[in-house]
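**Student:** Let me see the structure of the following:
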Amino acid sequence: MNDLLAMLSTAGPLAGGWGIHGLWMRRCVSAARRDPLSGLWTRAPFERRAARLLARNPHTAVVLVDLDGFKALNDTFGHAAGDAAIRSVGGSFAGALAGQPGAVAARLGGDEFAAAVPLADPVSLPWLLSGLHDEITAPFRHGGRDLVLGASIGAALSSDLFPDVRRAGPESLSVLLRLADEAMYAAKRAGGGWNYPGATEQRCTTAAGRRAGRPGTHAPHREEAA
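**Tutor:** Have a look, this model is predicted:
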């Protein structure tokens, strides 16, 4: 009996130590899957989570974002300003998707980002894209000045291609990413803003709820990297 109590008293701290170690390891693994600047998922964990969303939700928006003027900002204000911009975009995704339970967002690399967002109703897609665009193109503070970047955003809606969610197989995400990519480049060719198949010109060329000189632009007194 005494031997058993002695063994248990020795095993207790050891088990506790292993529990703490396991928690630490899980946190390390999770951190390795996150982009260190933006705090968003990296590509591989994003794709796994996005694929699960597509298999469970009838209306999932797949969104691609490319920053406009990012290289010019780096060249003009230095790489620290570029890092600040990436951190700001990470916060922008968090703000824009705060009311979208289950949404996942990622930094794919450089100044390219993605999100998969389950929607209760597909008609809310324009408001989602407009809100995300407004968040990303809002001024961010660096070096004592307000800096602004533009953004080109493209999206594709799963229910437009896969009305029956049960038929959304592993290839669905790649198809939707390709369509979102095409929509994003269409927005970029138009000067920025957001776009998706079926979007009207008026939807693409509004910024912060008002007409702009070109999509994604802001008031001229703010410094913007062109």
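
**Student:** From now on I want contacts and neighbour counts done on CA atoms only, so please keep to that.
**Tutor:** OK.

**Student:** So what touches the host helix or strand of Ala94?
**Tutor:** Ala94 is part of helix 79-96, with elements assigned from DSSP states H and E. By Cα atoms under 8 Å, 6 or more residues apart in numbering, the surrounding residues in contact with helix 79-96 are 37-40, 70, 73-74, 105, 111, 128, 131-132, 135-136, 140, 142-143.

**Student:** ok, now with 6 Å
**Tutor:** 37-38, 74, 132, 135-136 (Cα atoms under 6 Å, 6 or more residues apart in numbering).

**Student:** next up, for comparison:
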Amino acid sequence: MNSAARLPGRISPNALLITTAAVPLTGWAVHAVALHKRLAATRRDPLTGLLRRDAYTARARRLLARHGDDVTLVMVDADHFKQINDSLGHAAGDAVLAAFGARLTAWAGPRAAVGRLGGDEFAVVLELASDRRAQRLEQLVRMLHTPVVLDDGRTVDVAASIGAATPDVLGTRVLGTRDLTALQRMADAALYDGKHTGRAVLATRQHATVPSINGRRIGRPGTATWGRAA
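**Tutor:** Alright, predicted model coming up:
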């Protein structure tokens, strides 16, 4: 009997060629998926899941170009973070940072650029109309001042300093990195005006001209604030 007749099904030469050729393609596909995952991981902070600085900057620039004056940039610093690390341990500090990342993501929504710039410093760029700005900033203050519950049941009181800036204060449509930097500097200056006050501070035109060192302001211009009393 022909040996081929004993097989449950015969594989044609063409099918065999296609199957053989598909093996390296499948290998490359797996490699491509793994590479994509590694590249995606480099865009995200492993602790908070937020965008790293470069990825945040690229997304923020796109939002600024697309939405112009309807964009708000928010800078956030965790208050008394070193004290949390020193008194409760670095695991507790990591839990607080992760909680802040989750809360910022929930507050900003999926279309925003939410980044961890380093340490306990965060930045958000989102589309936010002026008539909703005060309400949303008040909401953010409440979210970031809600205690964090650790895995072991302990509760950590947390707080944050928040500064915000909008393109209309600059008097020009924001389109590039240079303008993003200017907005971040203004929001940072506003943040330091409201440091440890429990309020979000919206930058005014005065913040655009405040002398600064490494983005940290010197002096105290007028401010508009929203949020909790200190």
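
**Student:** How close are the two chains, by TM-score?
**Tutor:** Here the TM-score for the pair of chains, by TM-score structural alignment, normalised by the length of the first structure, is 0.81; 200 aligned residues with a Cα RMSD of 1.9 Å.

**Student:** if we can go back for a sec, export the contacts of helix 79-96 of the first structure as a markdown table, with columns for neighbour count, distance to Leu173 of the first structure and secondary structure.
**Tutor:** Output for those, formatted as a markdown table (neighbours: other Cα atoms under 10 Å; distance: Cα to Cα, whole Å; DSSP: H, G, I helix; E, B strand; the rest coil):
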| residue | neighbour count | distance to Leu173 of the first structure | secondary structure |
| --- | --- | --- | --- |
| Leu37 | 15 | 25 | coil |
| Ser38 | 22 | 23 | coil |
| Asn74 | 16 | 32 | helix |
| Leu132 | 22 | 21 | helix |
| Glu135 | 19 | 25 | helix |
| Ile136 | 26 | 24 | helix |
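
**Student:** now the helix holding Ala94 of the first structure: which residue numbers in the second structure?
**Tutor:** Mapping helix 79-96 of the first structure onto the second structure (TM-score structural alignment) gives residues 90-107.

**Student:** where exactly do the strands run in the second structure?
**Tutor:** Secondary structure of the second structure, counting by DSSP state E: strands at 71-78, 113-118, 121-127, 148-149, 155-156, 160-165, 199-202, 212-213, 216-217, 224-227.

**Student:** follow-up on the earlier one: list the buried residues in the match of helix 79-96 of the first structure.
**Tutor:** Using 16 or more other Cα atoms under 10 Å as the burial criterion, the residues of stretch 90-107 of the second structure that qualify are 92-101, 104-105, 107.

**Student:** roughly how far out does that stretch sit from the chain middle?
**Tutor:** 11 Å (Cα atoms, centre = their mean, to the nearest Å).

**Student:** and it, how far from the first structure on average?
**Tutor:** Superposed on the first structure, stretch 90-107 of the second structure shows a mean distance to its aligned partners of 0.8 Å (mean Cα distance after the TM-score superposition for the first structure).

**Student:** and if you look at stretch 21-36 of the second structure?
**Tutor:** Stretch 21-36 of the second structure sits 1.7 Å off on average (mean Cα distance after the TM-score superposition for the first structure).

**Student:** Please tell me which residues of the first structure that stretch aligns onto.
**Tutor:** Going by TM-score structural alignment: stretch 21-36 of the second structure matches residues 11-26.

**Student:** Next: stretch 179-193 of the second structure.
**Tutor:** Against the first structure, stretch 179-193 of the second structure falls on residues 172-186 (TM-score structural alignment).

**Student:** For the matching stretch, which residues meet the burial criterion?
**Tutor:** Here stretch 172-186 of the first structure shows 172-173, 176-186 as buried, counting by 16+ other Cα under 10 Å.

**Student:** Tell me where the first structure has helices.
**Tutor:** 2-32, 43-56, 70-77, 79-96, 125-136, 158-161, 172-189, 201-204 (DSSP state H).
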